[in-house]
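Chemist: sequence first, then the predicted structure, then my questions.
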Amino acid sequence: MRVVVIGGTGHIGTYLVPSLVKAGHAVAVVSRGSRRPYRDDPAWRDVEMVTCDREAAEQDGQFGTVIGQLRPDAVVDLTCFTTAQARQLVDALDGQHVVHTGSAWSYGPSAIVPTTEDAPKHPHGEYGINKLAVEQYLMGEQGRVRASVVHPGHISGPGWLPIGPAGNLDPGVIDSLRADGSCLLPDRGGETIHHVHAEDVAGLHQACLGQPDAAAGQSFNSVCTQAFTLRGYAEVVARHFGHEPRLQFVPWDEFVSRVDPEHVEVTLDHIGRAPLHSMEKARTILGFLPKHDVTDTVLEAIDAWVGANRS
């Protein structure tokens, strides 16, 4: 196929684009041209790179035209966040398969776990609400396009710091666990956070492309087959760096008083949703299972971050 990947130099595209090329597809990547992939791969030499500022082109009403002129058989949209963006894309296509990157945030707080794709959705926050609206729009446009939606959890991998054991992106949490195994956690550390390796998110997008009849009209969770509790995550990281865990559990109000407000907000975003999702649908319909387990996913990302930032 000729596959157009929108936003193909980010976390997911770094793995997806070379894999598509190696599978024999002709690939065009549409991006602003301001970012290099996180990993080098000779396959990028065979990729058609198209420089386009999506936001500017959408404001001029030209973004759909840019994509349509590339004459894709399928489109992978990794950077769509609103229904207005999705509508411009759909209006430029004629029945092609569109694989859209949604988000586990579109579910809202976990209720019955593991959360399956048919669970009622009650998102809060602009990002999750918009991602649900895009999914609903695309599923209502079956016929004009053949749409599939992939809902990643906390995307992780070498090149960036993953959501950490305190449910935020505070590098000091990792530094403390490296230094002596210590970590401050809210309450009893029982909330879940659900990571996924960027390579597995890419793999599920590719699985949708490879089985369009099965994937069209469907949404799929994209997470590791297991999730961490905050406590379990902190223990794994402490021991990874050779320490017995020294965890301190404090009531939420005390946690708030001792942690930077920016990090507190991110923690609350994560533990307030306590994501824990099922991968059974992807396995049953597409035969897809993640390659990376949750421990390897976070430790690979942390080790790469430490090597780049703390050496």
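Modeler: Nice, I can see it.

Chemist: C-alpha only now, for contacts and for neighbours.
Modeler: Will do.

Chemist: and P37, how many neighbours?
Modeler: Residues within reach of P37, counting by other Cα atoms under 10 Å, total 17.

Chemist: do the one 10 residues further on as well
Modeler: By the other Cα under 10 Å criterion, the neighbourhood of V47 contains 17 residues.

Chemist: repeat that for T51.
Modeler: Other residues within reach of T51, judged by other Cα under 10 Å, total 12.

Chemist: which parts of the stretch 201-311 of the chain are strands?
Modeler: Shown for the stretch 201-311 of the chain, the strands assigned by DSSP state E, counting those that start in this stretch span residues 218-222, 228-229, 246-250.

Chemist: next up, a second structure to put side by side with the first:
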Amino acid sequence: MTTSTVLVIGGSGFIGKNLVAQLLKEDVQVRSLDLGPSGISDERLSSWSGSFLQQELLNEVMTGVDTVYHLAATAMPREANLNPHRDCLDNVGGTLGVLETALSAGVKRVVFSSSGGTVYGPTEVVPINEDHPTHPINAYGVSKLACEKYLRLYNGRAGKDGPLSTISLRIANPYGLQQNIRKAQGALTTFCARAAVDEAITIWGDGEVQRDFIHVKDVARALCLAGQSEVSGQEINIGSGKGTSLNALIAEIEGVLGHSVKCEYLPARSIDVKRNYLDTSKAKNLLNWQPEVNLRDGIQELLDGFGKKS
């Protein structure tokens, strides 16, 4: 890698842990800032306990850092929608704080984790490329989009040690074993956790909504490549490039298990768009990235991890 020291804001989160592990494979010095420990023990990893909203702490942890990965958010999508004002103050305002601190600390590059699942809103065509109109229908998507715009605004601004370079990755629906399903995130991980212990799977609507499911290890690789890349001032989709309905997801899980699973269908929610899956050709062309973990293998890994062998 071209950087010597990197900071992962949100290094103890689901994507953060996997990114830290991937960065350590690249043999760089990694700093993690989060409210809890990452659970990773490595002499090249230093951890700070706290929030990206704590300015003095942010100043301290960014000193001597070349690249910052900003993965943290103070609210999940459902929580953000319940309190859009707080979500904006914390996450949009907090991201501005990250960018300002990066300038003053001499950081060379900031990589932002955006949301390919929410910034676009209702889709006109699929797969969705980065030029598709952005009309998010929930507060989480609005704040992510606002943060992207600020990253563009700060791209190329003169900092302490030269211009700042920024990039945003619009990540689809990540899944994997370390995902915290108690936060009401991760449909695929939640489905597999329930199926593994023969609990009913809750589906909002008729199950025909289509989503783009991407393994977290593929996301971590994409983030690493984005940190190394010279591409700047842009947004890039990161997903599987394929749409899978929830009903098809259930069928895949049943195929791995070898038997049917229980499902409970509830009324559709207004915050859910009908179809969302991403065109990832830009990531392939600009970052030399494409997904490697196929859906069936990812489901097998989840079910095995949750203790149910096929």
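Modeler: Ah, there it is. Keep in mind it's a predicted model, so treat the numbers as computed, not measured.

Chemist: overlay the chains and give the TM-score.
Modeler: Once the chains are laid over each other, their TM-score by TM-score structural alignment, normalised by the length of the second structure reads 0.78; 276 aligned residues with a Cα RMSD of 3.0 Å.

Chemist: if we can go back for a sec, which among the strands of the stretch 201-311 of the first structure is found nearest to L169 of the first structure?
Modeler: L169 of the first structure lies closest, by Cα to Cα, to one member of the strands of the stretch 201-311 of the first structure: strand 228-229, at 15.7 Å.

Chemist: and that closest one, which stretch of the second structure?
Modeler: Applying TM-score structural alignment, one finds that strand 228-229 of the first structure aligns to the residue range 244-245 of the second structure.

Chemist: how big's the offset between the matching stretch and the first structure?
Modeler: If you overlay the two and look at stretch 244-245 of the second structure, the average distance to its match in the first structure is 1.2 Å (mean Cα distance after the TM-score superposition for the first structure).

Chemist: from the chain's centre, how far out does that stretch sit?
Modeler: Stretch 244-245 of the second structure has its C-alpha centroid displaced from the chain centroid by 19 Å (Cα atoms, centre = their mean, to the nearest Å).

Chemist: ok, back up a step: need the strands of the stretch 201-311 of the first structure in TSV with mean neighbour count and distance to T267 of the first structure, can you?
Modeler: Listed next are those as TSV, based on neighbours: other Cα atoms under 10 Å; distance: least, Cα to Cα, whole Å:
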stretch	mean neighbour count	distance to T267 of the first structure
strand 218-222	26	21
strand 228-229	21	13
strand 246-250	16	14
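
Chemist: all strands of the stretch 101-250 of the second structure, in order?
Modeler: 109-115, 158-159, 162-163, 165-171, 173-175, 201-204, 210-211, 213-215, 234-238, 244-245.

Chemist: from W48 of the second structure, how far off is the residue of the second structure positioned farthest from its centre?
Modeler: Taking Cα atoms, centre = their mean as the measure, the residue most remote from the mean C-alpha position of the second structure is H259, 31.7 Å away. Per Cα to Cα, to the nearest Å, H259 of the second structure is found 46 Å from W48 of the second structure.

Chemist: do I15 of the second structure as well
Modeler: Counting by Cα to Cα, the gap from I15 of the second structure to W48 of the second structure is 17 Å.

Chemist: try P37 of the second structure
Modeler: According to Cα to Cα, P37 of the second structure and W48 of the second structure sit 8 Å apart.

Chemist: ok, E252 of the second structure next?
Modeler: 40 Å.
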